[in-house]
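1. Next come a sequence and a model predicted from it.
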Amino acid sequence: MTSSLNPTRGKLLKRFAQIGPYIREQQCQESQFFFDCLAVCVNKKVAPEKREFWGWWMELERNNEQLIYRYQIGLFDKNGDWLHQNISKNDVVESINETLIRFHEFLQLAVSELEMTLTPDEKMNKFPLPIQP
């Protein structure tokens, strides 16, 4: 029987999937996890397969019982790639901020239930949105 003090990768993935549609399992590796959120459509008049979105993505790296996170915001382009970009529209920034903060609260709860710690990456001190560790 596996102790909750050392959850397996499978247990982490299962718990992260319960948070919502943010985890991208195909982009995860053994001790690294990838999450994202397509928060605001750039142009709804474009065909769905060619739409671009403003949003955020997060990389989470496991280091024993610690999970180190790093968020970024930008554009999810029509090729399916995230591009780091500054966003000048206040309503877009607010939408991204709302979804990111809500997700982060769910993530904090999940991590505490797994008896692990959630720690910001050192690069998070330059992140433009307010995230509480």
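-> Arrived safely.

2. going forward, measure contacts and count neighbours with C-alpha atoms only.
-> Will do.

3. What lies in contact with stretch 109-116?
-> S4, L5, P7, R15, F16, I19, E65, Q66, L67, T117, L118 (C-alpha atoms under 8 Å, 6 or more residues apart in numbering).

4. helix or strand for E30, which one?
-> E30 belongs to no helix or strand when assigned by DSSP states H and E.

5. ok, and the closest non-adjacent residue to it?
-> R9 (6.9 Å; C-alpha to C-alpha, 6 or more residues apart in numbering).

6. Surely that neighbour and Q32 touch.
-> No. Look at R9 against Q32 with C-alpha atoms under 8 Å: they stay out of range, at 9.4 Å.

7. okay, now the one to match up with it:
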Amino acid sequence: MSKVTKIPTHFRLLTSLRALGPYLRESQSKEGFYLFDCLGVCVNDKKSPEEREFWGWWLELEQQENQFAARYRIGKYNSLGEWVDEPLPKKAVADVNRIQNSFHQSLLTMLKNEYEIDVVLHDESVEFV
């Protein structure tokens, strides 16, 4: 007999996702859709903090029936507070990939262990190495 996965409530999921670290953008998340981002590498740390831009990644995690699809994107978080799809400079790639891979493994482990939910990469997701 196959086991049917029951997706937990939105609020229970939020509690678990918050525990993964500072990446969850709770105010931009809603039931079935969760937004995460990581400001991995400062573009120019000589600028004042409110004007700084960062290289990093963001994730749109969408519920698809009894699993989640992860759409990762990479780029620059600009001084307007917006993500822009942009290739990473070579000096930022290793750090951004390391942080993303660590986060992704934690996400997979938590969802599998706590809820028996799988995560698949979305067709439009960026591949990290």
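-> Received it, and whenever you're ready, just let me know what you need. Predicted, not measured: the structure shown is a model, and the values here were computed from it.

8. picking up where we left off before, need the counterpart of the residue nearest to E30 of the first structure in the second structure.
-> Residue correspondence to the second structure (TM-score structural alignment): R9 of the first structure is matched to H10.

9. check contacts around its match.
-> K30, E31, G32.

10. Could you give the number of residues near the second one?
-> Spelled out, it's E31 of the second structure. By the criterion of other C-alpha atoms under 10 Å, E31 of the second structure has 12 neighbours.

11. which residue in the first structure lines up with it?
-> Match for E31 of the second structure (TM-score structural alignment): E30.

12. Would you quantify the distance from that match to M116 of the first structure?
-> From E30 of the first structure over to M116 of the first structure the distance is 17 Å, taken as C-alpha to C-alpha, to the nearest Å.

13. gap between the residue nearest to F106 of the first structure when sequence neighbours are not counted and Y69 of the first structure?
-> Spatially, and ignoring its direct neighbours in sequence, F106 of the first structure is nearest to I19 (6.2 Å; C-alpha to C-alpha, 6+ apart). Remark: distance between I19 of the first structure and Y69 of the first structure (C-alpha to C-alpha) = 16 Å.

14. neighbour count winner among these two?
-> Legend: neighbour count by other C-alpha under 10 Å for I19 of the first structure and Y69, higher for Y69 (21 against 16).
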